[in-house]
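# predicted model and sequence follow; I will ask about them next.
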Amino acid sequence: MNREPIKLVVVSAGLSTPSSSRLLGDRLAEAVRQSAADGGRPVEVRVVELRDLAVDVAHNLVAGFAGRTLAEAIEAVAQADGLIAVTPVFSASYSGLFKSFFDVFDNDALTGTPVLIAATGGTARHSLALEHALRPLFTYLRAVVVPTAVYAASEDWGGSGDPLIDTLPTRIARAAGELAGLLLARPPAPRAAAGAVVQFEQQLAALRPE
């Protein structure tokens, strides 16, 4: 049986501290870890907080070069065995920072990567953003998106203990089980590094005369 650790990356686009998007990402990652452990595989979790990369992402979009910190985050995502992507919903869609981060990737960087999509917002009215915005984005990037997407509105965090009302834990468990199932079904394989991401210093060195 394969005992190699599964590399799971959580991308959180939450802007506040603490962030409900980060909280949801952490709960999903823990549920995936537990489900994978039941299948005999440990999970190594890395969290990428896009809030800390906002300036680097903007510079990359303008200059076309990824700085060291952003390049490391891109490589971590591209090399992951699985991905949990969580964004707050603004104006019925993902945040601009979330979209800008994934705009940096080559179209084939996430090919075949199992992805669990999730979002947070103030009202359940925005839950459809998962299906009309996030799922098409990762389908375009050729990722394998699990069937269950998880949306957490403000009222989902104050559970009453009623299983007919408090469905967030159930949705988290179902989505995590689906992602863990995909991860357990295939061995970790080295993914193509985000080769298009070249350090700015290297770009400058290439322009210097011999």
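Arrived safely, thanks for sending. Residues are numbered from 1 along each chain as shown.

# for the rest of this, base every contact and every neighbour count on C-alpha atoms.
OK.

# now stretch 91-103, how far from the centre of its chain.
12 Å (C-alpha atoms, centre = their mean, to the nearest Å).

# buried ones in it, by neighbour count?
Using 16 or more other C-alpha atoms under 10 Å as the test for burial, stretch 91-103 gives 92-95, 97-102.

# what ranges do the helices span in the chain?
Using DSSP state H, the helices of the chain run over residues 20-38, 54-63, 68-78, 96-103, 129, 135-140, 168-185, 200-207.

# what residues are up against the residue positioned nearest the centre of the chain?
Among the residues of the chain, the one closest to the centroid is residue 85, at 2.5 Å (C-alpha atoms, centre = their mean). Residue 85 sits next to 10-12, 25, 115-118 when contact means C-alpha atoms under 8 Å, 6 or more residues apart in numbering.

# second structure for comparison follows:
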Amino acid sequence: MATVLSLSGSPSVSSRTNRLLRHLDQRLAGQGHEVIPLDVRTVPAEALLGADFRHPAIVEATELVARADGVVVGTPVYKASYSGVLKALLDLLPQYALTGKTVLPLATGGTTAHVLAIDYALRPVLTSMGAAHVVPGWFTLDTDITVHDDGSLTVAPAANEALGRVLDQFSAALGPVSLPAAAGRAA
């Protein structure tokens, strides 16, 4: 079983990006991975903006990245790039924090004009941090994500299918999932 850090770079409590990531976390867990969610918005602003490498929240985030085999990085697109809070956290991680890790970049936004933000803004940073493999990412339109009154989420069928494919590629890149000994025995 691989350990996956699911990193939400949204600054908003009611973020579609965050809700989409948590929805995808369930799918990854269903594939046998241990998924650990981390919402950058929960990291104290003074630690991020003050570049306090020793702040307990920054130390914890660094440890979570180090522990993970793979990282899903989700961000809303603002001004044709990933969010500032995500950038602030990535800047505080060690230079090669992603060495040996498989990374899946995901983005959400209001227009397809922002599709290239993954490849031209986010991917170069992830690569510079030593990611062993950055799998093809996916951009999802805000209009393809519906949050219902009960908090549940629906993703438009075409977007849901595409997200399933990129999750499968990410999962395959992490390597085979080993089943617990009892689950692997013949009945």
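Nice, I can see it. In this text the structure is predicted, and so the values were computed from the model without any measurement.

# circling back: which residue in structure 2 aligns with the residue nearest to the centre of structure 1?
Under the alignment by TM-score structural alignment, residue 85 of structure 1 pairs with residue 73 in structure 2.

# could you report the neighbour count for the aligned partner of residue 94 of structure 2 in structure 1?
Matched across to structure 1, residue 94 of structure 2 falls on residue 106, judged by TM-score structural alignment. When neighbours are counted by other C-alpha atoms under 10 Å, residue 106 of structure 1 registers 15.

# tell me who's in contact with residue 7 of structure 2.
Taking C-alpha under 8 Å, 6+ apart, one finds 37-40, 71-74 in contact with residue 7 of structure 2.

# correction: residue 3 of structure 2
With C-alpha under 8 Å, 6+ apart, residue 3 of structure 2 has these contacts: 33-36, 67-70.

# likewise residue 22 of structure 2?
Residue 22 of structure 2 neighbours (C-alpha under 8 Å, 6+ apart): residue 37.

# ok, back up a step: Throw the helices of structure 1 into TSV and include distance to residue 6 of structure 1, thanks.
As requested, the helices of structure 1 are exported to TSV (distance: least, C-alpha to C-alpha, whole Å):
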stretch	distance to residue 6 of structure 1
helix 20-38	9
helix 54-63	27
helix 68-78	13
helix 96-103	22
helix 129	29
helix 135-140	20
helix 168-185	7
helix 200-207	31
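
# let's have the contacts of residue 85 of structure 1 in a markdown table, adding distance to residue 142 of structure 1.
Rendered in a markdown table, the data for the contacts of residue 85 of structure 1 read as follows (distance: C-alpha to C-alpha, whole Å):
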| residue | distance to residue 142 of structure 1 |
| --- | --- |
| 10 | 18 |
| 11 | 17 |
| 12 | 20 |
| 25 | 22 |
| 115 | 10 |
| 116 | 13 |
| 117 | 14 |
| 118 | 18 |
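
# what's the most distant pair in those?
Spatial extent of the contacts of residue 85 of structure 1 (C-alpha to C-alpha) is set by the pair 12 and 115 at 13.2 Å.

# residue in structure 1 paired with residue 138 of structure 2?
Counting by TM-score structural alignment, the partner of residue 138 of structure 2 is residue 150.

# find the nearest non-adjacent residue to its match, please.
residue 118 (4.6 Å; C-alpha to C-alpha, 6 or more residues apart in numbering).

# what about that neighbour, how many neighbours?
28.

# so it touches residue 86, yeah?
Yes: assessed by C-alpha atoms under 8 Å, residue 118 of structure 1 is found in contact with residue 86 at 4.7 Å.

# need the residues touching each of the two.
Joint contacts of residue 118 of structure 1 and residue 86 (C-alpha under 8 Å, 6+ apart) are 24-25.

# can you tell me how far the aligned residue in structure 2 for residue 132 of structure 1 is from residue 90 of structure 2?
Matched by TM-score structural alignment, residue 132 of structure 1 corresponds to residue 120 in structure 2. Residue 120 of structure 2 sits 16 Å away from residue 90 of structure 2, going by C-alpha to C-alpha, to the nearest Å.
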